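>>> need coordinates for the below:
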Amino acid sequence: MANNQHAAVLPSESSTASGNPSGTETAVSGTRGQALEVLRELVGHSGADFHDGQFEAIEALVDGGRRALVVQRTGWGKSAVYFVASLLLRRRGAGPTLIVSPLLALMRDQVAAAARAGVRAVAINSANQLEWDTVREQLAADQVDVLLVSPERLTNPSFREHQLPELVSRTGLLVIDEAHCISDWGHDFRPDYRRIADLITQLPDTVPVLATTATANSRVVHDIEEQLGEGVLTIRGSLGRESLRLGVLALPDSRERLGWLLTHLADLPGSGIIYTLTVSAAEDTARLLAEAGHEVLAYTGRTDPADRERAEQLLKDNEVKALVATSALGMGFDKPDLGFVVHLGAPSSPVAYYQQVGRAGRGAANADVLLLPGSEDRDIWQYFATASMPSEDKAAAVLTALAEAGTAVSTVALEARVDLRRTPLELLLKVLAVDGAVERVGGGWRSTGQPWSYDAERYRRIAEARVDEQDSMVIYQDTAGCRMEYITSVLDDETAAPCGRCDNCAGRWFSADVASSATQAAGQRLSRAGMVLEPRLQWPSGMDRLGVPVKGKIKPDENLAEGRVLARLTDLGWGGALRELFAAGAPDRAVDPGMLQACVQVLREWGAGDSRAPGWSGAGRPAAIVSLPSRGKPALVESLARGISEIGRIPYLGQLEMEHGGPTGGRGGNSAYRLAGVWDRLVVGQDLEPALAGFGGQSVMLIDDLVDSRWTVTVAGRALRRAGAGAVLPLVLAQAG
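Okay, here's the model as predicted:
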């Protein structure tokens, strides 16, 4: 019923409902009449009516006290269901509705939409701690109709022990928004969301539960149904979006793709979103477009929260042409008239892709969606897929460490006991907490003592599903059939049918031409090299447990100076060549002449400096060059060092030596273990020491191939400085991440 002129949607979700042509209101009675009355108050139109399935969901919640799952396309009006149900239940004496919502942006939009609709909604999340006392007072005074909380709140010990029990006892309706996050199979699974299954079991049987999502295939739907309990009413509608015009344009490389954007961004309708797969790609693309005069901003996980909120508002107000964003801008961003979504690189699954393109055309008749796939997409998919999967040995190490501690251990302290980086460590702890093996308490995490086993079969099946999803995205790009039909059929939409609008149905609606000047400008941007390598300033906590006698700040006379890196492995420009260079099984060889010249250009710009950062970081031109010994790329590192030495006429003194078998551990471990793995294993040898003494107190350039944690170059720099070197200036080919 997508074309019903009396569609029940809130103004923020889609086009407003039109009035009754007769100007009169149909006589109504019973729950439907009450719901229709509330709906018309919410949307401000006397002729508004329900979409197919909306009232059925409301009735199941209000009259039946049931558990319902609504799977409907973006813009269908899922929030109308829970706002209408909430007000009806409140009128019948029920307590406030509790909505679990995954993103701050989503909460902001929901609170704003509720306020416009006359619903008293408040939120408790990490961004509004100063308002928590006021919210509690409002709840106590029964002045709240809807309370939104983040799933992370459910794991917070104080909230779980002090606020949650009272909320559960008073809750009139539980809503799980973006419910695909509950499922292991969902494209955006979040361990904290699994807490909701426990929350449901704490609710009285009479309390209705509603789960909503726009992106769920049959496997995800079944998983959610199991977690909601018995007797779930599932309402699924057509996922096809008549307003979207889909297309795919395959271009040979990043230069051509960025050139296409430079050529055609101004031609795209209204304002929109340009999605990239990595943070560096978003930042590089935004910089290129801004330099060409386009009003764009980068929006990533590294963007300050206040800047994110400002960027969202600027896009909503059409004061920027586009946000160049990672998946950090996804669920929760609500701009009904968003005119286009362009992807530089394909997301790893049709579900994720459909969720992102669903930002467009919610309240407009037409919106353009274009995918510009990249040859590097599969490598990026593989990286994120493996990074998000917990491993059995790491899980066992965490459980052993907590059991041996016998008391609560903070995440920071746990890093000195388990070789796992902060983000995957926190993810693993959440998974173990959901499984009941650990719990978060005041002071950190502790073992519950409950037996736990690694579900290898489950993770194997999830990994296989991820590969199938990746293959589906490739098929989407290559299909000669209707793109909307394909992507909705992959989401198990039984109503999937040809759209008549996509590039395969109606012919290419976009130009494939790229202006030569745009290609040249993109090429120049991509060929630019060099980024700052910030020195480490603080030793990791708990190093004494690993036999490393350091703590606190790194002494100024032992630390590195600011350095330079040619590029990140994820960069659009030099990143591709570097990924090939460091790919598994790639041969070790001398540095490519073009790459050497790019490093020389980095040095020229570094040496020139600017008004904010004097050349060579104020340390003066390096008097000598030293290289790090490389286990994987010795020919590469030595040829780079000798090449820089010859071109720059700077003496190459040789390389540091490895002791005790050299550094241990691989890339990807946490700071504490990475430092322990290189501590006292890189030394100034007998051959290098006298040569270095001849340049006593002068700056030295330190050459390396690849940095990740930066502890190898930090320890090497410390050794050089203790041997008499002045400032140590690292120059590195690539930075991971």
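>>> switch to C-alpha atoms for all contacts and neighbour counts from now on
OK.
>>> helix, strand or coil for Tyr275?
strand (DSSP: H, G, I helix; E, B strand; the rest coil).
>>> isn't it right up against Phe340?
No - applying Cα atoms under 8 Å as the test, Tyr275 and Phe340 come out as separate, 10.8 Å apart.
>>> of the two, who's got more company?
Tyr275 (30 against 25; other Cα atoms under 10 Å).
>>> how far away is that one from Leu526?
Counting by Cα to Cα, to the nearest Å, the separation of Tyr275 from Leu526 is 18 Å.
>>> and for comparison, fold this next one:
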Amino acid sequence: MERTDIDAPSDAPSDGAARNPALHAEAVQLLRALVGNDSAQFHQDQFEAIEALVSGGRRALVVQRTGWGKSAVYFVASLLLRARGAGPTLIVSPLLALMRDQVAAAGRAGVRAEAINSANQLEWQEISAKLEADEVDVLLVSPERLNNPGFREQHLPELIRRSGLLVIDEAHCISDWGHDFRPDYRRIRNLIEQLPATVPVLATTATANSRVVKDIEDQLAAGGEDVFTIRGPLARKSLRLGVLRLPNPRDRLAWLLTHLEELPGSGIIYALTVSGAEDTARLLQKAGHPVLAYTGRTDPADREEAEAALKENRVKALVATSALGMGFDKPDLGFVIHLGAPSSPVAYYQQVGRAGRGTPNADVLLLPGAEDRDIWQYFATSSMPAEGPANAVLAELADGAVLSTGALETRVNLKRSPLELLLKVLSVDGAVEKVTGGWRGTGKPWHYDRERYERIAAARVKEQQAMLDYESTSGCRMQFLSLQLDDPAAAPCGRCDNCAGRWFASDVAEEAADNAGQALNKVGVDVDPRGMYPSGMDRLGVPVKGKIKPAQAVSSGRALARLTDLGWGGRLREIFAPGAGDAPADAALINGCVQVLAQWGWEQRPVAIVSVPSRSHPQLVDSLARGLSELGRIPYLGALLAPHGGPTGGPGGNSAFRLASVWDQFAVPPEGAAWFAANPGPVLLVDDFADSRWTLTEAGRVLREAGAESVLPFVLALKA
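From the prediction side, this is the model:
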């Protein structure tokens, strides 16, 4: 929960206190119990927001910096409304970490708070009983829960009927223009429209520019209600911002190794990719620094433990991706370091706002990289639907058809995550709905809003340029971020590196540089074999289902590196960049691959090398296979045949369509079977790139059926 006693309170009573002294006195007593401080007073505008909700029953938007105390507003307002006979407050909250913090903080202050989300569905019956007995003051709900058929149909109507206050936390997620837009948040407009006119609504955020504010106001005003907006200064006086440009990833990691212990207290080191965070954490741990990795790949229980370790100062830092963002609250967080820049100043402000909430000083340093733009582009995904896939989904769900997401994957060529996102967008637009058993069309007309989606895409590009401008500005950095948020109080901070001079060291210890270089030159990533065929392959003309037979399966493979890796990843991104063309592998690339093979630890050395016939990089794959053959003295049998022209379609797409595109497209030359019979042992299968891994799986199957004892896949690049 955000603390309210961080900044010095105003001694002067607010206008609200003068107008309503009895309510103010009651609210102050609740505030003091909430924060555990007998002398606490409201910040400017806090009581005004509470008064608008409690006395006026209004719809309010609060845009205030992190640490200002937005959660105190809705907890105090909830208790005041409950004391006046209102029902429980319903809070839509985006992250499990935020829910855990808020429930714990509320409980310490006597607020009976419960949460329902994907992590505690089994507790819903108990929570429902407490609601029925009127033993819950605040219920926190994840936005995704609003579209769960059982919750939506069985429980949400009663919650709406009884609710005393609706709170939308991190409300910038409502807006298409917000830096963290989430389709499920757009359902909240429908929720607001269903509320009785007497129920107040509060939306809160710390990261909204004028366009986002206007968008939120329009949604809060559903039904013609006025919206009371409170917008305070967003600059954080405790933060000392800086930018340090270093020439390459090695020097940035070496700077961390050299200076991490000099940073105040404990903090967060942000990386742009999962592999970047994990590799950085391993390097720092090896050097003796107490750090933990925190990414979307981290097990939920391990995430919770990592959060606790940082809050209790048992670690110096969490090395995290954006998975550690909204909702994590540690008032004394001493620093935030970025290895690579987020793609917008607003997203950057949101992340650095984790620091310095309860301390007078906190250090924030950005170490941008030349590869940042490539990584932004690599991860560039839109939360807006593409017209073709959207129409394909609607066609499949027409005429009352109910299909699961898995069944849709055999009908529409989208990977699971983009397909789920598309279904959410179509659901919010009213074109489809989630029901027991899957999804179905509503029959309502849906039109592709190309102009809107193009405007949003253009805004994202503009945000990326603004982030580059932040890095190079000679003006005040806090003022720059405040202006990006359209803060009317934006002014020079007097603390950042441009205002007061560089406050951080820039030297790199030689030993640290050597260690960082060795870590970045590390090669070898596991390529896990496929174990199951996608369901419903018969619909695509592929006669397989269930587990892949052991006699047809490939073994665990290796890649030189991931495309997102800090070291070799940069070189591989150049090779596989759109329009990069095809060229033979150079000596450095082949030598790196030889290192992978030398470290593989296979039980038996390969007896032959076979390559996959590549459509996009034939010179690269052939030269790589020949180079490995020559240096490893392993016979190269050439490329597999493509009797039907080779794989159909392009890269990407979901597993079902990728398997269908490569099925029965490879063949072993007639002499191959005889060679395998005379030379039993593993075959090294060489390709350029692995994403879905179905090309390797299918090529491996035909090799196994032709007599290869086992197949060891090897690729240059693994997507992630």
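>>> okay, now Thr198 of structure 2: neighbour count?
Neighbours around Thr198 of structure 2, by other Cα under 10 Å: 12.
>>> try the one 5 residues further on
Here the count is done by other Cα under 10 Å, and Ala203 of structure 2 has 25 residues near it.
>>> so what does Leu603 of structure 1 match up with in structure 2?
Aligned counterpart of Leu603 of structure 1 in structure 2: Leu597 (TM-score structural alignment).
>>> could you look up the SS state of the counterpart of Pro587 of structure 1 in structure 2?
By TM-score structural alignment, Pro587 of structure 1 lines up with Gly581 in structure 2. In terms of secondary structure, Gly581 of structure 2 is coil; the call rests on three-state DSSP.
>>> and the gap between Leu702 of structure 1 and Phe340 of structure 1?
Taking Cα to Cα, one finds Leu702 of structure 1 at 47 Å from Phe340 of structure 1.
>>> what ranges does the stretch 251-400 of structure 2 have for its helices?
Assigned by DSSP state H, counting those that start in this stretch, the helices in the stretch 251-400 of structure 2 fall at 274-286, 300-311, 345-352, 372-378, 387-396.
>>> so Gly325 of structure 2 sits right up against Gln351, yeah?
Yes - using Cα under 8 Å, Gly325 of structure 2 is in contact with Gln351, at 6.0 Å.
>>> which residues touch the aligned partner of Ser655 of structure 2 in structure 1?
Structural correspondence for Ser655 of structure 2 with respect to structure 1 (TM-score structural alignment): Ser671. Counting by Cα atoms under 8 Å, 6 or more residues apart in numbering, Ser671 of structure 1 touches 415, 421, 540, 709, 711.
>>> ok, now Arg120 of structure 1?
114, 143-146.
>>> in structure 2, what stretch matches stretch 179-194 of structure 1?
With TM-score structural alignment as the criterion, stretch 179-194 of structure 1 aligns to 171-186.
>>> what comes into contact with the matching stretch?
143-144, 146-147, 188, 203-205, 207-208, 211-213, 215-216, 344, 346-347, 383, 421, 424-425, 428, 456, 459.
>>> just the buried members of those residues?
143-144, 146-147, 188, 203-205, 207-208, 212-213, 215-216, 344, 346-347, 383, 421, 424-425, 428, 456 (16 or more other Cα atoms under 10 Å).
>>> inside strands: which ones of these?
Counted as lying in strands by DSSP state E, out of those, are 203-205.
>>> between these, which is nearest Ile548 of structure 2?
Nearest to Ile548 of structure 2 among those is Thr205, at 49.0 Å by Cα to Cα.
>>> and the closest one, how close does it get to Ala113 of structure 2?
According to Cα to Cα, Thr205 of structure 2 and Ala113 of structure 2 sit 21 Å apart.
>>> try Gln102 of structure 2
8 Å.
>>> show me what contacts the aligned residue in structure 2 for Thr276 of structure 1?
Residue pairing (TM-score structural alignment): Thr276 of structure 1 is matched to Ala271 of structure 2. By Cα under 8 Å, 6+ apart, the contact set of Ala271 of structure 2 is 277, 319-322, 338-340.
>>> try Leu156 of structure 2
Here Leu156 of structure 2 is in contact with Leu146 (Cα under 8 Å, 6+ apart).
>>> how does it look with 10 Å?
Contacts for Leu156 of structure 2 (Cα atoms under 10 Å, 6 or more residues apart in numbering) come out as 145-150, 162, 191.
>>> give the helix, strand or coil label for the corresponding residue of structure 1 for it.
In structure 1, the residue matched to Leu156 of structure 2 (TM-score structural alignment) is Leu164. For Leu164 of structure 1, the assignment made with three-state DSSP gives helix.
>>> now Leu164 of structure 1: how far from Arg170 of structure 1?
For Leu164 of structure 1, the distance to Arg170 of structure 1 - Cα to Cα - is 10 Å.
>>> that older thread, intersection of neighbour lists for Gly325 and Gln351 of structure 2?
Contacts common to Gly325 of structure 2 and Gln351, judged by Cα under 10 Å, 6+ apart, are Tyr270.
>>> returning to that earlier point: quick one: end-to-end length of the match of stretch 179-194 of structure 1, please.
Per Cα to Cα, stretch 171-186 of structure 2 runs 10 Å from first to last residue.
>>> contacting residues around Arg448 of structure 1?
Check again: residue 448 of structure 1 is Thr, not Arg. 399, 402-403, 433, 436-440.
>>> repeat the analysis, applying 7 Å as the threshold.
437-439 (Cα atoms under 7 Å, 6 or more residues apart in numbering).
>>> switch the residues you listed over to TSV; also include neighbour count, distance to Met658 of structure 1 and secondary structure.
Formatted as TSV, these follow (neighbours: other Cα atoms under 10 Å; distance: Cα to Cα, whole Å; DSSP: H, G, I helix; E, B strand; the rest coil):
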residue	neighbour count	distance to Met658 of structure 1	secondary structure
Ala437	19	41	coil
Val438	23	40	strand
Glu439	21	42	strand
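>>> which contacts among the residues you listed does structure 2 share?
By both residues aligned by TM-score structural alignment, their matches' Cα atoms under 7 Å, the contacts of Thr448 of structure 1 still in contact after alignment to structure 2 are 437-439.
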